[in-house]
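*Asks:* Please find the sequence and the predicted model below.
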Amino acid sequence: MSGASEMRDGWRILAGCFVGVSASFASLFFYTSGIFLKPVAETFGWTRGEISLSSIAVLVGNVLAFPVAGRLVDRFGERRVAFLSTLGLGLSFCLLAVLTTGLWIYLILLTLLCCLSSGGNLIPYNRLLTQHFCRLRGLAFGIALGGTSFGAAILPVYLAPYVAEHGWRAGYLLLGGLTVPLALLTFWLIGRPAADTVMSPRDAGLHWSEVVRHRAFRSIGTIVFLAAAAVLGTTLHVIAMLTDQGMTAAEAGALASGLGVAVLAGRVGAGYLLDRWDAGVVTAVLLALVATGMGALATGRPEMILPAILLVGLGVGTEGDILAYLLGRRFPVRNFGTVYGTILSVHAFGAGLGGFVAGALFDLFGSYQVWLSCAAAMLLVAASIAWLTERSVRPLAASAA
């Protein structure tokens, strides 16, 4: 089948994945969490380090939930798991708005949010794309996962001033209400799953322990951990970084929307390149560019803020696509949910740890410069590993674990 035929026959799947990703944890929660960071902390008198414990709560919830969610997607199909998980995300936003009265309750609710929403994150959508696209798989990843630009580019412009005027509780309720129409639209677009890609109760498939022992797990897992810690740990604090420099919430939200533009461009651009060039080379070059952005942001110079944010957004827009692409050529689609969910827990661990360390270093040094320098170094190490281990890699069979 030609690339044009793939796109023509799979447009509903592609559109459904785009909308589903727009309504996922990766879009509605992750890219908006920075907007709530300072208002929630100021309400209860928490330090920047204490509110950054939210990253640990997210870490714990995702690390525990992603492997289970991947298994459920393989067992019951993408459509049902994604729909129920998206509604779970909306319910969790409402609980955050209504029940948050202290730090520990806030952290428990964030952990619950991660558990309820894990099956509607990137796992079911990347599995669908791996199943339906071959010749233009990288581009399909880029277009569909560009749905995160809804949370990265559009929401900050409107949500940041909304929270500043109406409060963070109202902001969480607004996010909760957005999930329902998006979940229904996704459910309709995706349609029924193919019967041969859903495991029967007797088909155990790959176990998590087999995935961890796979020869590709160490190199890809290390790259993913370092990139997630550096890029996503920084993204959590972007709004706080900008307002610390004297910007208003509206100005910071508008500038941070540039991050979303870069996310979309990075996803589509990386997907296009993955279909044409060696994936190891593409990964190494992109990670090196993001490291340059971290270094520029660490200078603190006003004229460097926008180009630095655009480069950081480029990293946010590529790591998930590259991960799915590398895994998709090594494992059969029937096991993709289990495989992707397992390694995505490594991604979540890096992101949560990065966000916490960034906040702790801010409390220790009074600025984010030290963290940004560390993030740049981690990205350069990840780029080096990708260059050394992921170039000219032959697809590995699942049995090679």
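*Replies:* Structure received. For clarity, every value in this text was computed on a predicted model and none was experimentally measured. Residues are numbered from 1 along each chain as shown.
*Asks:* make it CA atoms for all contacts and neighbour counts henceforth
*Replies:* Will do.
*Asks:* now Tyr106: how far from Gly359?
*Replies:* 17 Å (CA to CA, to the nearest Å).
*Asks:* okay, those two: which has more neighbours?
*Replies:* Gly359 (26 against 21; other CA atoms under 10 Å).
*Asks:* let's bring in a second one:
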Amino acid sequence: MKSLHRAWIVAAVAFVAIIGAAGFRATPGVLITPLQDEFGWSRGTISLAVSVNLMLYGLCAPFAAALMERFGMRRVVSLALLLVAAGSGLTILMTASWQLVALWGVLVGLGTGSMALVFAATLTDRWFVRHRGLVTGVLTAGGATGQLVFLPVLAHLAEMQGWRAAALTVSAAALAVVPLVWFLLRDTPEELGITALGATGPVVRTPGGGAAARALGALRGAARTKSFWYLVVGFAICGASTNGLVGTHFIPAAHDHGMPETVAASLLAVIGIFDIAGTIASGWLSDKVDSRILLTAYYALRGLSLLVLPQLFAATAHPSMLIFIIFYGLDWVATVPPTVALCRKIYGPNGSVVFGWVFASHQIGAAIAATAAGVTRDHLGNYDAAWYGAGLLCLVAAVLSFRIVTRVVPEPGPAAILVG
């Protein structure tokens, strides 16, 4: 009987680690109302902490990818999980809004950002040649699904035992994953004397210079191409319409219409369940279909669904809302596998680091949307303008995705220029 390739074990450990870190990503939507009730902070103030978290979560990504190249995935991911655990646990001691920004925003933002989606991209680059798109989809689903599936548990804890119990639960979950990562995750197949799954031979890896130099050098090269900016703007809109808006404000928006928070949290958990199918299917499709076409379809369909959402809110989860939840779940992070595939195809060996910069734009978009939606709610009394604006932006992202060019034009000599 053929033995299981070690790549699958490494991928399984990474999947669990990503889910563990995703736990804290679930807490903003659950804790907005409890924090507002206990401390009297406005939704705009609380959303600012969410925005700082999302911003750092993204801006760390390109440097984290380079750090993983330099120091190894195991060290970087273990430290990241410890930061998440510390930030979440210390939150229970806070008494002022600036502490929320420092702990929830800065510390946890740095921790989650240090493993983010670049972890999945780096791991699949090193360990998989065959099934690379599929595994990228599975790991991506782990992050988004872990974030959303935690919601009912955290919402129940926050309702029954207070928001501090929810924060401590997330801290414990992140800590529990650290030994698993340290003892079972390995940086490269060559470290174990084997080759990547589907590879014809070992890869000689030579670490580059400093992480910052590597990250900034990849950015300078990619920024000369139009396709990079199409990917950046499109993924910024992706972040705004998922983590920033729906992930952060769906629960309080539903609560505004009389829906209990635990019910709204359960609906987001359903998004997480269907996200598994949608993202894995997207990963499989990205191995077989032009990734530009996939992105165009995903953004267009997401935009149309958001334009309908304001009419679906009610005190109960009626069938039309359930249809939206299922559809949005299938599309939640389906954009990630084709985006990773395009970065890999266009930018070659720097693809993972370039994806880190593209992912940074995702979180910048999410951060802007999180604060903008909170301020919109404070001033207008509802979220309608935020939903409509995000829907229109998704249609813009669909157009930009269709315009991406992946052609490689060779120049005289050993190098080639990537255009588009």
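*Replies:* Perfect, thanks for sending it. The structure displayed is predicted, hence computed values, not measured ones.
*Asks:* And for the aligned residue in the first structure for Val108 of the second structure, the neighbour number?
*Replies:* Aligned against the first structure by TM-score structural alignment, Val108 of the second structure finds its counterpart in Leu113. Around Leu113 of the first structure there are 26 other residues, counting by other CA under 10 Å.
*Asks:* okay, now the equivalent of Ala398 of the second structure over in the first structure: neighbour count?
*Replies:* Matched to the first structure by TM-score structural alignment, Ala398 of the second structure sits across from Ala383. Applying other CA under 10 Å, we find 26 residues neighbouring Ala383 of the first structure.
*Asks:* What residues of stretch 156-175 of the first structure count as buried?
*Replies:* 156-157, 159-164, 167-175 (16 or more other CA atoms under 10 Å).
*Asks:* check contacts around Leu322 of the second structure.
*Replies:* Leu267 (CA atoms under 8 Å, 6 or more residues apart in numbering).
*Asks:* compared with the first structure, how much does the helix or strand harbouring it deviate?
*Replies:* Leu322 of the second structure is part of helix 319-331, with elements assigned from DSSP states H and E. Aligned to the first structure and superposed, helix 319-331 of the second structure gives a mean residue distance of 2.4 Å (mean CA distance after the TM-score superposition for the first structure).
*Asks:* before we move on, what about stretch 270-278 of the second structure?
*Replies:* Stretch 270-278 of the second structure versus its aligned partner: 1.4 Å mean (mean CA distance after the TM-score superposition for the first structure).
*Asks:* so that stretch matches what in the first structure?
*Replies:* Going by TM-score structural alignment: stretch 270-278 of the second structure matches residues 258-266.
*Asks:* now swap in stretch 158-173 of the second structure and tell me
*Replies:* With TM-score structural alignment as the criterion, stretch 158-173 of the second structure aligns to 163-178.
*Asks:* so stretch 289-299 of the second structure matches what in the first structure?
*Replies:* Going by TM-score structural alignment, stretch 289-299 of the second structure sits over residues 277-287 in the first structure.
*Asks:* Let me see the contact set for Asp287 of the second structure.
*Replies:* His131, Arg132, Gly133, Leu134.
*Asks:* Buried among those residues? Make that a ChimeraX selection.
*Replies:* To isolate the buried ones among those in ChimeraX, judged by 16+ other CA under 10 Å, type:
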select :132,133,134
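*Asks:* would you list the contacts of Asp287 of the second structure in JSON lines and tack on secondary structure?
*Replies:* Output for these, formatted as JSON lines (DSSP: H, G, I helix; E, B strand; the rest coil):
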{"residue": "His131", "secondary structure": "coil"}
{"residue": "Arg132", "secondary structure": "helix"}
{"residue": "Gly133", "secondary structure": "helix"}
{"residue": "Leu134", "secondary structure": "helix"}
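*Asks:* Put together TSV for the contacts of Asp287 of the second structure, with distance to Leu67 of the second structure on each row.
*Replies:* Formatted as TSV, the contacts of Asp287 of the second structure follow (distance: CA to CA, whole Å):
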residue	distance to Leu67 of the second structure
His131	25
Arg132	22
Gly133	23
Leu134	25
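*Asks:* Tell me which residues are up against stretch 345-360 of the first structure.
*Replies:* 48-49, 52-60, 62-67, 221, 224-234, 236-237, 368, 371.
*Asks:* make that stretch 389-400 of the second structure, sorry
*Replies:* 230-231, 233-235, 237-238, 240-241, 295-300, 302-307.
*Asks:* Tell me the counterpart of Ala236 of the second structure in the first structure.
*Replies:* Per TM-score structural alignment, Ala236 of the second structure is aligned with Phe225.
*Asks:* Which strand or helix spans its match?
*Replies:* helix 217-235.
*Asks:* Of all the residues in that helix, which ones are buried?
*Replies:* For helix 217-235 of the first structure, by 16+ other CA under 10 Å, it's 217, 220-235.
*Asks:* what sits up against that helix?
*Replies:* Against helix 217-235 of the first structure from outside (CA under 8 Å, 6+ apart): 31, 34, 211-212, 287, 312, 315-316, 319, 323, 343, 346-358, 372, 374-376, 378-379, 381-383, 385-386, 389-390.
*Asks:* which of those residues are buried?
*Replies:* 31, 34, 211-212, 287, 312, 315-316, 319, 323, 343, 346-358, 372, 374-376, 378-379, 381-383, 385-386, 390.
*Asks:* Please state the offset of stretch 294-301 of the first structure from the chain centre?
*Replies:* 23 Å (CA atoms, centre = their mean, to the nearest Å).
*Asks:* How about stretch 273-284 of the first structure?
*Replies:* Worked out by CA atoms, centre = their mean, stretch 273-284 of the first structure lies 20 Å from the chain centre.
*Asks:* follow-up on the earlier one: against which helices or strands is whatever helix or strand comes next after the helix holding Phe225 of the first structure packed?
*Replies:* Proceeding C-terminally, helix 217-235 of the first structure gives way to helix 238-244 as the next helix or strand, assigned by DSSP H and E. Counting contacts by 3 or more CA pairs under 8 Å, 6 or more residues apart in numbering; DSSP states H and E, helix 238-244 of the first structure packs against helix 33-44, helix 249-274.
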